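**Q** give the three-dimensional model of this entry:
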Amino acid sequence: MRGASATLATAVDLHLHTRHSDGDETPAELARRCVDAGLRVAAVTDHNTVAGIAAFEQALGGRLTLVPACEITAAWRGEETHCLAYFVDPHDLRFQERIGGVHDAELAWWRTWIDRAHAIGVPLTWDDVVRRLGGHRVAYVGDYLALLLEAAHGDPRFAAYPADAYDRLVADWCRPGRPLHVEHPEMPDVVDVLSWIEEAGGVAVLAHPGRFVTGMDGSECAALLEPLREAGLAGLEVWTSWHTPTQSSHLAEVCDRLGLVATAGSDYHGVRVKPWAPRPGLLPALPADPPAVIDALHDRRPVRTSTKAGL
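**A** Alright, predicted model coming up:
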């Protein structure tokens, strides 16, 4: 699914990725991008890890405000969804353990997939992946597919698949019943993830929710999201490179109806991974008052009974 063209600049970007997950840039490189883009507030939201926050903050050197965050994979209504966790305590050991379990399950899935490719005669090993992509990150899906095609060069079974056009490769080889199909790991329920975020002192926002509410009117959207709001959901990512201006306007109205915070984030991964989000802070549509988004999120932070990490 390709996102919408991002052409308008904002000073607040609450959805950014580094090489600690599937981004293309180190935390220091991303920090330079954010400063050069004129951001005033930024959040690194790597998938199922908070490992990049400290290096990003150090590289920023106080030049803009950091919101500690991550993006957590969850299951909702039988589909994969993502929750953005803002203002979480990155030193909370229980939170680290919980999201680490999701991360490790995804990493193990890719290792099994590589083993499956090797078993059908593709000369690709996990050592190759570690050497090229790193050993403890869940990288961009296209990078694994690119390594497969590179290793299978000269194999007539894979000769028809062009580089950087992976949809047919996935359909032919990775769908259920195909040689490279591996059952995906079970994802935590979104309601459980909402509780993780709250217990870590954070604020939960549903990432790029447009695909879930396409074709719904305001009342239908409110009915769909009300159970999540009751379970602790504080906001929706309204302004994002995944949404058209019309979708953003619709979701902003839903936030008003439910009393949710409408947030903004480019989902920047680097220009190679998501070229429609070519730099931090670029969006197809913008909130009227970006700094007010931060104030609204901050006001939703739960009161913790203990500040000790891991409690």
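**Q** only C-alpha atoms for contact and neighbour calcs from this point on.
**A** Will do.
**Q** excluding its backbone neighbours, what's nearest L180?
**A** Spatially, and ignoring its direct neighbours in sequence, L180 is nearest to C174 (4.7 Å; Cα to Cα, 6 or more residues apart in numbering).
**Q** number of residues surrounding the one you found?
**A** Close neighbours of C174, defined as other Cα atoms under 10 Å, add up to 17.
**Q** can you show me the helices along the protein?
**A** With DSSP state H as the criterion, the chain has helices at 27-36, 53-60, 93-119, 126-133, 141-151, 167-173, 190-199, 210-213, 218-230, 245-258, 290-299.
**Q** and for comparison, fold this next one:
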Amino acid sequence: MLELHCHTTYSDGQLTPTELVITAAEAGVKALAITDHDTLSGWEEAFQAAASYNIEIVPGVELSTVYNERSLHILGFYPDKNKLENPLKERLNGRKNRANQILEKLAQLGYPIELEAMGEGVAAARPHIARAMVKAGYVQSPQEAFERWLGEHKPAFVQYDKFSSLDGIQLLKSCGAVPVWAHPYLYQGGKIETVFQELLEAGLMGIEVYHPHHSDSQIQRLEKLCEAYGLLKTGGSDYHGGGTALNLFNLSLNLLEPIKQTAYNLKEAVIKSQIPSPYLG
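**A** Down below sits the predicted model:
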């Protein structure tokens, strides 16, 4: 009944925060994390909607970072919004620039498109471009757009701005957020165990163990890794709307309390340290 990885229309999800809350309630979810890419803009609407459906909202974010020149995502739970919003503005601007570069490449390849205007705080993403390509009649589905043009190593692909995973972890902790490695077995830049060690040294505090793209054996390996290093275990459907269902793992709410306590301890430590973060100036 715990969902700790979901996206809304403020990043690359297909449902508004209100629609996501309603869908989660229908699926039996009792605690729902809003983890849009590089933006916190969906929180307020989700909090308002959740009041009518007896759902607890877990405020979160999914940072798009790079490790060994490959995409690696870091989830952050319970960040201080006032501290994290300004640093995220740079990430949002980087996403807009990336989207424009992709559009330029597509136009040069003979596939000019225009994106619909996006509201304040929306994180531009490749799925927005993929849906625009479908609307323009260039492809039959967003999946085809990724397979032919937008996926890694495809003709219109553009890499993220180089914001390192290590810096991402430190940024989240400086804002009182619990940093968690999202879907480790989707990472394609090195062996999980090797990458994990450096993330751990940077301050990683948890691993997303339960994910639709993790096999049973991979889940067992990650569970053992968490137990060996005393890390938090999280999980979720990585819900964007459409194909994947919510509440896939029927995770216990008992996983949430240690995350809350860790976030509280982090915020207390940040206050007591009185050391300004280099990311907040």
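**Q** isn't V193 of the first structure up against A74?
**A** Yes - applying Cα atoms under 8 Å, one finds V193 of the first structure in contact with A74, separated by 6.9 Å.
**Q** shared neighbours of the two, anything?
**A** Here V193 of the first structure and A74 share the contacting residues C83, scored by Cα atoms under 8 Å, 6 or more residues apart in numbering.
**Q** which of these two has more neighbours?
**A** V193 (27 against 21).
**Q** the second structure: which residue goes with that one?
**A** By TM-score structural alignment, V193 of the first structure lines up with G168 in the second structure.
**Q** which residues touch its match?
**A** By Cα under 8 Å, 6+ apart, the neighbours of G168 of the second structure are L63, T65, I74.
**Q** cool, F77 of the second structure as well?
**A** V58, P59, G60, V61, A177, V178, P179, I259, A263.
**Q** again, only using 7 Å
**A** P59, G60, V61, A177, V178, P179 (Cα atoms under 7 Å, 6 or more residues apart in numbering).
**Q** farthest from the middle of the second structure: give me that residue.
**A** G110 (31.8 Å; Cα atoms, centre = their mean).
**Q** now that one: how far from P155 of the second structure?
**A** Relative to P155 of the second structure, G110 of the second structure is positioned 12 Å away (Cα to Cα, to the nearest Å).
**Q** got any residues that touch both of these two?
**A** With Cα under 7 Å, 6+ apart, G110 of the second structure and P155 have no common neighbours.
**Q** burial measure for the equivalent of I34 of the second structure over in the first structure, as a count.
**A** Taking TM-score structural alignment for the superposition, I34 of the second structure sits opposite V44 in the first structure. Residue crowding around V44 of the first structure was assessed by other Cα under 10 Å; the count is 29.
**Q** equivalent analysis for H153 of the second structure, please.
**A** Counted with other Cα under 10 Å, H153 of the second structure comes out at 12.
**Q** how about the contacts made by the closest residue in space to A200 of the first structure that isn't next to it in sequence?
**A** In this structure, A200 of the first structure finds its nearest non-sequential neighbour in V88, 5.4 Å apart by Cα to Cα, 6+ apart. Going by Cα under 7 Å, 6+ apart, V88 of the first structure touches P68, A69, I197, A200, G201, G202.
**Q** again, only using 6 Å
**A** By Cα atoms under 6 Å, 6 or more residues apart in numbering, the contact list for V88 of the first structure reads A69, A200, G201, G202.
**Q** from these, which is closest to G210 of the first structure?
**A** A69 (21.2 Å; Cα to Cα).
**Q** list the ones among the contacts of G168 of the second structure that the first structure also has?
**A** With both residues aligned by TM-score structural alignment, their matches' Cα atoms under 8 Å, the contacts of the contacts of G168 of the second structure that the first structure also has are L63, T65, I74.
**Q** do you know how far L251 of the first structure is from H208 of the first structure?
**A** 10 Å.
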